[in-house]
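S.K.: Quick one: sequence plus predicted model below, questions after.
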Amino acid sequence: MSTQQMSQQEMERLIAQYDKESAVRQLSGPMKWITFVLLVLFSVYQLVSTLFLTLPPQIHRPIHLAFGLGLVYLLYAGRSKGQADGKVGIVNIILSIVAVLVSLYWVFDYDGLVLRTGNYTTFDLVIGGAAILLVLEAARRVVGLPITIIAAFFLLYTYFGPYMPGFLEHRGNDVSRIIGHSFYTLEGILGTPLGVSSTFIFLFILFGAFLEKTGVGEYFNDLALVIAGRRIGGPAKVAVFSSALQGTISGSSVANVVTSGAFTIPMMKRLGYRSEFAAAVEASSSTGGQIMPPIMGAAAFLMAEFINVPYMEIAKSAALPAILFFTGIWIMTHFEAKRLGLRGLTPEELPNKKEVLKKLYLLLPILVIIVVLMMGVSAERSAIIGIASTIVVSAFRKETRLSLADILEAFASGARTALGVVAATACAGIIVGMVTLTGIGLKLANGLIDLAGGILLLTLFFTMIASLILGMGTPTTANYIITSTIAAPALIQMGVPDIAAHMFTFYFGIIADITPPVALAAFAAAGIAKSKPIQTGVESTRLSIAAFMAPYIFVLSPQLLLIDTTFWESVWVLITSTLGMIGVGAGLIGFWMSKLNPLERILAVAGGVLAVMPGLATDLSGFALLALVFGLSYFRGRKENQQIQIAS
C-alpha cells in the first residue's frame, strides 16, 4: 500500500533524537565489524550461559556487565557532537577496555574477594571506585543525565548522613563501605536489577529482535489494516491495534511511535484527523505497548523478581488493565471520528486480505511464548523456546526465512538494544544499594504516608506525581526500580497487595512518556505529524485517561488484577470499567450519538468515573447518569437525522 512513509534514515534520526538509548554511533571500517562481533558474542554468551552453564551471580553478572559497559563506550559518544562522526577515538577505546577489566575483577579473583568480604584491600577499593564511576558515565551516555544525578545524590547522601536534616539524618558511611557495598555485594551494581537484566530481560529483547527480523513489525500494520481499516476513522483504530501488537517486540515507547507512526500518522492526517490528535493517538497507543501482555516492558520482569512471583502472574494481572487502556483509546478515536464525520479506508487503500491472512503464521512464536509460560516453564527457557520457534516459523515461506546473516544480525540487534537496560539497571543498582545501606527507603515510605495523613488516595496521588516526575528524565526500568524501592513499600504498609502496589508505580513510570512537559513519545509523534509538541502531549494525556484511572481502580479493587477474585467478579469489574470509559470518552470528546452540550459532557464524565469506581452504589449511580446522557444524545441524533432526511 502506498503511504507517505518516512525514509529509514529519517526514522533512525527521529528515534535517536527522542530515545537516547537508540542514539548509537554509525561506525564504519574495522571498528564496525569489531563491535558487531562483540554484540553477537554477547548474545551467544547469554544463550550458552542460560542453557549450559550454572554460574554464581558474582561471576555471571560481572560478565554481563563487562559486555554491556565495554560496548557502551564503543557505541555511545560522550558528547552529542561525537555521536555523528562515527569515530570511536582512543579515549573511548581505553575506557571500554578498562570497563571490561574492572567488571571482570570478580571473575579474576572470585575466591579472594569472597574470603576478603568486608575487609577489602586498597586495590579492591580502587577497582570498586572505578566501577562506580564507569557505571555512572555509561548511564549518562545511554540513559541520560538525570539518573546519573540521582545516583550521585544517593552516594553523597550515604556519606553525609550525619549532616542531613530531620528524619533524613543517619550515621553516615565511609568511602570504603560505600564502595564495598556498591560493587562487592549483591545489593549494589551487581544486585537484583542487573541480575534480571542478565537473564529474563536480555533474552526477551533478543526474542523481539528475532521477531523483527521475520518482518513481523510490518505485518502488524497490515493485520491491523485488515481488522480495523474499514471502520469509522479506520487509520486511528489501526494505530491503536498495531501499536498494541508492536509492544510485544519493542520495549521503547519512542521506537514504537516511530516504527508504526511513520505509517499510521500520515494516513490519519489524510483522512481528516487534526495533526495533534493523530500524533497523540499513536503516542498513547505506542506507550501502552509496554503494559500489554504477554511480553511487557523490561520493568515487568523486574517486578516479578522483586515480588518473587512467576512472570506469568505479572502478565496475567496486567491483562485486564491493558484491555481497559486500549479500549479507552479506541473509544475516544471512534467518537472523534464520528464527531468529525470521518470515513474508514476504502478496499483499494487496504492490503489484500488473503495475502495478509496467509502470513498469520508469523504470530505463532508469540502464541508459543504464552503456552510455555502457562505450562510453568521458566521465563528464560520460554524466551529461548520463543527464539527457536521464530527461526522455525520463519522457514515456512521463502520471503520470511532467516538466513545465517539474518540470525547474526538479530543477535547483534538484540544485544545493542539491551545495552540501555544494562546501563540503567547497573546505575539503578547503586541507588538501591544506597537505599538499603542507609535505611532511607523505610523513612521515605513513612514520610510519604505522614505527608498524606495516612489517607490512601493521597498516598497514591503523591506516588503518581513522583513516578511522573522521575519519568521525565529516566527510562521506565530505572523509574520503576526507584519508585518501587521508595513508594511501593508505603502502599504495601497501607494494606495494598504487593502486585497492585508495584503495578501502580510501573504504570505511571510508563505514562510519563506522554505526560508534559517532558513527553518523549508524544514529542517523537509530533515530529512525524509536524504538530505542536506540548499540545500533542496534552492530547496524549487526554486520550490516555484510562491509563491514569486504571491504577487507582486496581488498587481500590484488586479484582481487576485477578487477585483473590472469581471469574465473574473480574468480568463485572471489566464491564463496569469499560462502560465507564465509554462515558468518560464521550464526555472528553464531546460526542456520543450526537454532539453533547457542556452539561451533558460533565454528566458523562461524572457517570463514567462513578461506573469505574468499585462498589455497587457507585456502579448503579454511574449507570443512571450514563443512561440519561446516552438517551438525550440518542434522541437528539435521531431528530437531527430526520431533519436532514426531510431537507434532502
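M.R.: Here it is on my side, so go on. Everything numeric here is computed off the predicted structure, so don't read it as measured data.

S.K.: contacts and neighbour counts: CA atoms only from here.
M.R.: Noted.

S.K.: contacts for stretch 355-364?
M.R.: The contact list for stretch 355-364 (Cα atoms under 8 Å, 6 or more residues apart in numbering) reads 214, 216, 219, 222-223, 226, 389-390, 393-394.

S.K.: take a look at this one as well, against the first:
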Amino acid sequence: MMKSLVSTGRKRKFAALPHKTLIIIAALFALGVIYGNLFVISDPLIIGILFLSGLFSMLFLVIGSRANAAERPTIIDWGLSALSLATGAFFLWNADVISSRITLLEELTPLQFFFGSSLLFLSLEATRRTTGAGLTVVVLGFMAYNLFGHLLPPPFGHGLIEYSYLLDALIFTTDGVFGVPIQVVASYVFLFVLFGTLLSFAGGGDFFFNLAAALTGKSPGGPAKVAVISSGMYGTISGSPVSDVVATGSITIPIMKRLGYSARFAGAVEVAASTGGSAMPPIMGSAAFILAEYTGFAYREVVYAAIIPAILYYLGVFSQVHLRAVKRDLRAYPDDIPTLKQTVINGWMFVVPVAVIVLVLSLGYSPTMTAGLGAASVVVAAACSPRTRMSLWRVVEGLGETTLRILPVAGACAAAGLVIGGLSMTGLGMKAANVIM
C-alpha cells in the first residue's frame, strides 16, 4: 500500500539519436528560460504558461505512467505531450484576453473550459508520474473539499463552489497552477539548478569529493565522513538531495561496502548527508526561494538565516558517523586518495564560481541575476584548464540536463499551486487557525 503511494513513473533511457534530439530540445527550452529571465520583462501568467506547457510536453515522454512502463513512449504519452503543446499554444494566443478578464464574473468560453480542464488534468497526471499517488491524492482531497465543502457543518463548511468557478480560480489566474511555486521554479530555481549542473559537468563534483577525502579520509570511518563532507559541499552547488546522492553516493557507497561497512549503514549515511544539501547555502532547494517570495525577505536574508542551522545539521551527522566509526572500528579510506595540495592545484578554478555566487548575492543583486552570473562564471572558470574546459556540446548537454532535472519539480509545484489556489477560495487556512485558537 505504502509502495503504491510513493511509486513514481519510470524515467526512460532513450537510444543515442533520440537522446541527442531530446537534449537539444531541452537545451533550446533552457535557453528560452534564460533569455526570458535575464533579458525580458514578461507577464507572470505568460511565463507560467510557456514554462509549464513546455515542460509537460517533455515530461510525458521522458517519464512513463508506471514504474514498469515501456521503454518507448506510448500513444497515450504522445497524446498527452501533444495536448500539453496545444494547451500552451491556446493560452499563449489568448494571453491578453485571459489576463484582462474579470475572474469569476466573466463566464468561461467553451474553448477556455476545455483547455482549462485539460491543463488541470495534465497537472494532476504530471504530479502522479513525478511524485507518486500520495501527493496526487492530497491534491484531489483539497479539490473535493472545494467542490463539496458546502455540505460540511460549521466551522469548516463554505459556500457553494461550482466546478467552473474552481477551474477559473485555479487555471486562469496566478493564484493557482501558475502561482508562486511555478513562478519561482521558472526563475530562481531553474537558473540555480543550471549553475549546479554546469559546475558538475565541468568536474566540480569530483573536486569537492577529493577535497573531502583529503581532509577526513584517513581518520576512523573515513569513507563515511567523506560522504558527509562531500555531500555538504556538493549541496552548496546543487541544492538537490537527489542529485547529491547520485553525484557523491555513486562513489562513497561502493567504497564503504567494499571496506566492510553494511549496505544499510552506507546508504543511511549518504541519505542523511545528502538530505541536508537542500538547506546548505548559498544554493538551496526550491523551498528557500518560495519562502523568500512569500515572506517578502530578500533571498540573501534567507541564506544568512540558514547558515548556522545547516552547519549544525552536518555537525550532528558527522558526530554520529565519528562515534559509530570509533565504536565499530570502521576502516579508514584506502591509500589512493589525492593530497590536499594536489586537489587544490587541480581544482582551484571550481572555487571561483561559488565565490562569484556569494559575492554577487552579498552585493544585493537579485537571485536571478546571481544565478545567471554564476552559471556564466562556471564556463569561464572551467576554460582556465584543458582538463576542465567544456566543449560546445558539453554546454548543450548541461543546458538540456538542467531542463530534465526540473521535470519532477514542475509536477510537485503545479500540485502546490492547485492546493494554494483552493485554500485561498475557501479560507480553510484561516478557519483551521481559528479552530486551533
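M.R.: Alright, I've got the coordinates. What you see is a predicted model; the values in this text were computed from it and never measured.

S.K.: quick one: TM-score?
M.R.: Once superposed, chain against chain, the TM-score is 0.93 (TM-score structural alignment, normalised by the length of structure 2); 428 aligned residues with a Cα RMSD of 2.0 Å.

S.K.: Identify the farthest-apart pair in the contacts of stretch 355-364 of structure 1.
M.R.: Farthest-apart pair in the contacts of stretch 355-364 of structure 1 is V226 and S389; separation 25.3 Å (Cα to Cα).

S.K.: In JSON lines: the contacts of stretch 355-364 of structure 1, plus distance to L460 of structure 1.
M.R.: JSON lines is the format used below for the contacts of stretch 355-364 of structure 1 (distance: Cα to Cα, whole Å):
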{"residue": "T214", "distance to L460 of structure 1": "42"}
{"residue": "V216", "distance to L460 of structure 1": "38"}
{"residue": "Y219", "distance to L460 of structure 1": "39"}
{"residue": "D222", "distance to L460 of structure 1": "40"}
{"residue": "L223", "distance to L460 of structure 1": "38"}
{"residue": "V226", "distance to L460 of structure 1": "41"}
{"residue": "S389", "distance to L460 of structure 1": "42"}
{"residue": "T390", "distance to L460 of structure 1": "41"}
{"residue": "V393", "distance to L460 of structure 1": "45"}
{"residue": "S394", "distance to L460 of structure 1": "46"}
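
S.K.: Looking at those, spot the one nearest G251 of structure 1.
M.R.: Within those, distances to G251 of structure 1 taken as Cα to Cα reach their minimum at V216, with 15.2 Å.

S.K.: Let me know how buried the closest one is, in neighbour terms.
M.R.: By other Cα atoms under 10 Å, the residues close to V216 of structure 1 number 23.

S.K.: Give me the neighbour count for the counterpart of G439 of structure 1 in structure 2.
M.R.: Using TM-score structural alignment, the partner of G439 of structure 1 in structure 2 is G427. When neighbours are defined as other Cα under 10 Å, G427 of structure 2 has 12 of them.

S.K.: Remind me what the top helix by length along structure 2 packs against, helices and strands.
M.R.: Ordering each helix of structure 2 by length in residues (DSSP state H) puts helix 392-426 first. The contact analysis (3 or more Cα pairs under 8 Å, 6 or more residues apart in numbering; DSSP states H and E) places helix 392-426 of structure 2 against helix 16-38, helix 44-62, helix 110-131, helix 133-148, helix 163-171, helix 180-184, helix 190-201.

S.K.: how about TSV for those, with distance to V396 of structure 2 and mean neighbour count added?
M.R.: Shown next, in TSV, are these (distance: least, Cα to Cα, whole Å; neighbours: other Cα atoms under 10 Å):
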stretch	distance to V396 of structure 2	mean neighbour count
helix 16-38	6	16
helix 44-62	17	23
helix 110-131	24	20
helix 133-148	33	18
helix 163-171	33	20
helix 180-184	23	25
helix 190-201	10	27
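
S.K.: looking at those helices, which is closest to F91 of structure 2?
M.R.: Minimum separation from F91 of structure 2 across those (Cα to Cα) falls at helix 44-62, 6.8 Å.

S.K.: Using neighbour counts, pick out the buried residues of stretch 149-167 of structure 2.
M.R.: Neighbour-count burial for stretch 149-167 of structure 2 flags 149-150, 156-158, 161, 165-167 (criterion: 16 or more other Cα atoms under 10 Å).
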